[in-house]
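A.B. asks: A predicted structure for the sequence below; I have some questions about it.
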Amino acid sequence: MTHRIKLVLAGASALLALVAAGPSHADTTLSLLIDNSPDTVAAAEALVAAYQAKAPDVTIEIEQRPGGGEGDNIVKTRLATGEMPDVFLYNSGSLLQALKPTQTLVDLSGLSSQAKVDDGFKSVVRADDKLYGVPFGTAMAGGILYNRKIYQDLGLTVPKTWADFMANNEKVKASGKVAVVQTYRDTWTSQLFVLADYYNLHAAVPNFAADYTANKAKYAETPAAMKGFERLKDVHDAGLMNEDFGAASYDDGLRMVSTGEAAHYPMLTFAVGVLKQNYPENLSDVGFFAQPSDAAATNGLTVWMPPALYIPAASAHIEEAKKFVDFAGSVEGCKIMMEINTVQGPSLVEGCDLPADVPPVVKDMLPYFETKGMTTPALEFVSPIKGPSLEQITVEVGSGIRQPADAAKLYDDDVRKQAKQLGLPNW
């Protein structure tokens, strides 16, 4: 008996010594998978550092993956095999739906941070009325960058209708400036008149995205959907573009609109980062407005949403992962990311105010977000279909080579091929 008591006491002493010494590492280790772009890495590292300072019993290990199609395949494979890290960053919108979130991801509807997240963003991380992600970064939009000095010198006002936009263009042309710069050397830039027109299409045909995805609506059979192609033709036929539109590059376009060589450049607002880097002395001379529509009363903004943070259902640390994701989606987490990266558009978190020194391009976007119903996600966020040949088709229309009606039919055929590759029903 005495011998057993001594052993028990010895064991107890050893246990007390271990407890007194404390754990040699954090109680919980989470893994976080992100893409390898510099902006993403910087924001993720800042978020992790801030969270670990608040929760010292948690260690978060960051793993990087490539972007593009290779990154997509990595996400899908690791999710399907149950090898996805505890938290991962991925696209919102149609690409999220391809992950079958109701089966593979954790419902994040109950996070406290969701109360302040913009409804527009919620719409692109929702499935079966449940929310599966929180925003990682700010929104951006597609529309028209314009030179504010030219507008001031010519007494122009920001147009809401296409007719007013074209009238402004004629005045700019008469002044000897380029009215609309186009940069078809970088073919992707030719798509903006089509893609940024989606708010106007959605306003005219609210069910277009669902019917388009279900093969019940076509561009060539929907007049409102053909408008974007017609806008390209209008600008070309009126002789409003730079003479070298076929050889000019994206950077040429930004230079021209920022220095006052041109009045307008159809573009996404992520361009603000390049403007800030390459033309900082002209940054305040560039403004932004939504693509004009046929009626001023229905003019609004087509928005591109940032990626989101998600938690796989197979995670072994779901509750701890939720706490980190909730922090990332909070006002504090939003502010951390804003301080690290260039602001490309409005915040998607109520209370996460933009810095006072944001450029006019960003300030000009705010009124659209402040009025309910004035924004809608771009078509690629509400439908999985985007034909890969669109940028070649829009170059042809914008160059006067192909007519809008023919382009719409060609794009419908491009979309059909894409839908079949995705295995969508009814195609």
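C.D. replies: Ah, there it is.

A.B. asks: When you work out contacts or count neighbours from here on, use the C-alpha atoms and nothing else.
C.D. replies: Noted.

A.B. asks: Which secondary structure element is home to His264?
C.D. replies: Secondary structure assignment for His264, by DSSP states H and E: strand 262-268.

A.B. asks: Find the residue closest to Phe136 in space, skipping its chain neighbours.
C.D. replies: In space, Phe136 comes closest to Ala308 once its chain neighbours are excluded; the distance is 5.2 Å by C-alpha to C-alpha, 6 or more residues apart in numbering.

A.B. asks: Check it against this one:
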Amino acid sequence: MKLSRNRIIFLGFALVMVLSLCTIGIGAQTKTLKVLTVSNWWFKGHDAFADALYKKLGIKLEVEKLPDEQGVQVIRTRLAVNEVPDILLYYSGANMRQISPEQFFVDLSKEPWVNNLVPVVKNVVSANGKIYGSPNNSMPLGGVVYNKKIYSKLGLKVPTTWKEFLDNCEKIKAAGVVPVCYSFKENWTAQLLNLIGWYEIEKKHPDAAKLINTNKLKMADIPEYVGDFRKLSELREKGYINKDYLAVTFDNAQKMIANGDAAMYLMGSWIVDTLSANYPDKINDLGGFALPSDDGKYNGVTVWASQAIYIPKESKNVALAKKVLEFWASKEGQAAFFKVQKTNGAPSFKGVNAGDTYGIVKDFKKYLDNGQAAMALEFQIDISLSNDLPRACVDAGIGAKSPKEAAQAVDAALEKNAKDQKLPGW
């Protein structure tokens, strides 16, 4: 059948109109949500997730990244005056609970993805029994980072008791290598032994965090906590640390452990971010194990939660923001994130394959998978310790305070800060 010239023109015009209407329809369905975050809380993986979200649901994220230094204060100010985005990234744990999340954030407790949260992380996005946020990233894990080549060369096994740990230190020292690197030039690194020792305390004293938080238990009355200060001092007294520990920085320590100048370093798995960038040919020589307890019965890693994603109550797009969080928690959403974001810890959601990662992370994660992990104390109590714990650890490490005195200094700081925060029971 032949078509007339006018009919062909008409059909062509009609086709153009249909395509134009389809395009208009897609544009009309696209919704833009505003996201507010501190710059260093937003990674390439989040950009990849945002792309996947747009393709899947037609939701576009407009992200405002605040400067790292002033970002947190800006967020608090905007919350106070109700200048809020649709989605907000903010601290989890005690820092979240301090700003009264029930006043600012939507209760997400009944969202379907909540059941997919890894159990150890639920508490840090909760307040008063309700869940207000979704973890923003994977969970770093803490323990002992060690140079596997040195261990192999000296025929050493991963220690499971503190005595075995010290025995390894003695053999490493005899071989002319620093057994344990201290980097007290940056005092935040001094607190790692106490932080990674929390698993043993939580197993032996399950209600410790709750009792500390309500002023019913003192740190100095927990033998294992005082014992961690003892271990910190003992390693120095036995000559198992580097002599220049007061001048060594975090960066220096990474160089020492990567190059085999030190055999072990007490640290969190976030160290792989800089190790992989600065020592890509050495990072696979490193692994990790849990800090050994005295009797070896309670060996596990410490877990640090990431920041979390919240929906402000004043958002005009709460229902749509909930869809974003649902997609974020899904296997598809997490896959988009981890496809470009090599994890420095364990996924915060069950059944998520984070892809390949480094030996340090894999070794630490084995403890988590086996149930041998505890959330860091800072995420379990409402009291801020800021620089007080690092200072106490430095004092114990250099011998300026006894282990008991260092623990008492932490108690004094907790009391002062709790009163400043006007917490009940203090």
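C.D. replies: Good, I have the coordinates. Values in this document were obtained by computation on a predicted structure and should not be read as measured data.

A.B. asks: if we can go back for a sec, what's the spacing between the residue nearest to Phe136 of structure 1 and Thr29 of structure 1?
C.D. replies: Distance of Ala308 of structure 1 to Thr29 of structure 1, computed by C-alpha to C-alpha, to the nearest Å: 21 Å.

A.B. asks: Mind checking what secondary structure Arg185 of structure 1 has?
C.D. replies: Recorded secondary structure, Arg185 of structure 1: coil (DSSP: H, G, I helix; E, B strand; the rest coil).

A.B. asks: which residues sit in contact with it?
C.D. replies: 245-250 (C-alpha atoms under 8 Å, 6 or more residues apart in numbering).

A.B. asks: now with 10 Å?
C.D. replies: Residues near Arg185 of structure 1 by C-alpha atoms under 10 Å, 6 or more residues apart in numbering: 244-250, 252, 395.

A.B. asks: Could you do Ile385 of structure 1 as well?
C.D. replies: 94-95, 209, 212-213, 379, 414-420, 422, 424.

A.B. asks: Just confirm Asp128 of structure 1 contacts Ser109, I think it does.
C.D. replies: No: in this structure Asp128 of structure 1 lies outside contact range of Ser109 using C-alpha atoms under 10 Å: 11.3 Å.

A.B. asks: what about the two, which has more around it?
C.D. replies: Under the criterion of other C-alpha atoms under 10 Å, the comparison of Asp128 of structure 1 against Ser109 puts Ser109 first, with 17 against 7.

A.B. asks: so who does the closest residue to Thr32 of structure 2 other than its chain neighbours touch?
C.D. replies: Among residues not flanking Thr32 of structure 2 along the chain, Lys60 sits closest, at 4.6 Å (C-alpha to C-alpha, 6+ apart). Lys60 of structure 2 makes contacts with 30-34, 50-54, 324, as judged by C-alpha under 10 Å, 6+ apart.

A.B. asks: Okay, buried residues for whichever strand or helix holds Ile9 of structure 2 please.
C.D. replies: Ile9 of structure 2 is located in helix 5-29, with elements delineated by DSSP H and E. Within helix 5-29 of structure 2, no residue counts as buried by 16 or more other C-alpha atoms under 10 Å.

A.B. asks: now do stretch 194-213 of structure 2
C.D. replies: For stretch 194-213 of structure 2, the neighbour count (16+ other C-alpha under 10 Å) marks 194-203, 208-209, 212-213 as buried.

A.B. asks: swap in stretch 127-143 of structure 1?
C.D. replies: 127, 130-143.

A.B. asks: do the same with stretch 217-231 of structure 1
C.D. replies: 217-220, 224-231.

A.B. asks: now do stretch 370-382 of structure 1
C.D. replies: 374-382.

A.B. asks: Stretch 166-182 of structure 2 now?
C.D. replies: Those would be 166, 168-173, 177-182, for stretch 166-182 of structure 2 by 16+ other C-alpha under 10 Å.

A.B. asks: from these, which two are the most distant?
C.D. replies: Greatest spacing in the buried residues of stretch 166-182 of structure 2, by C-alpha to C-alpha: Lys171 and Tyr182 (18.3 Å).

A.B. asks: Could I get the contacting residues of the counterpart of Leu105 of structure 1 in structure 2?
C.D. replies: In structure 2, the residue paired with Leu105 of structure 1 is Phe105, using TM-score structural alignment. Contact analysis of Phe105 of structure 2 by C-alpha under 10 Å, 6+ apart lists 79, 87-88, 131-133, 310-315.
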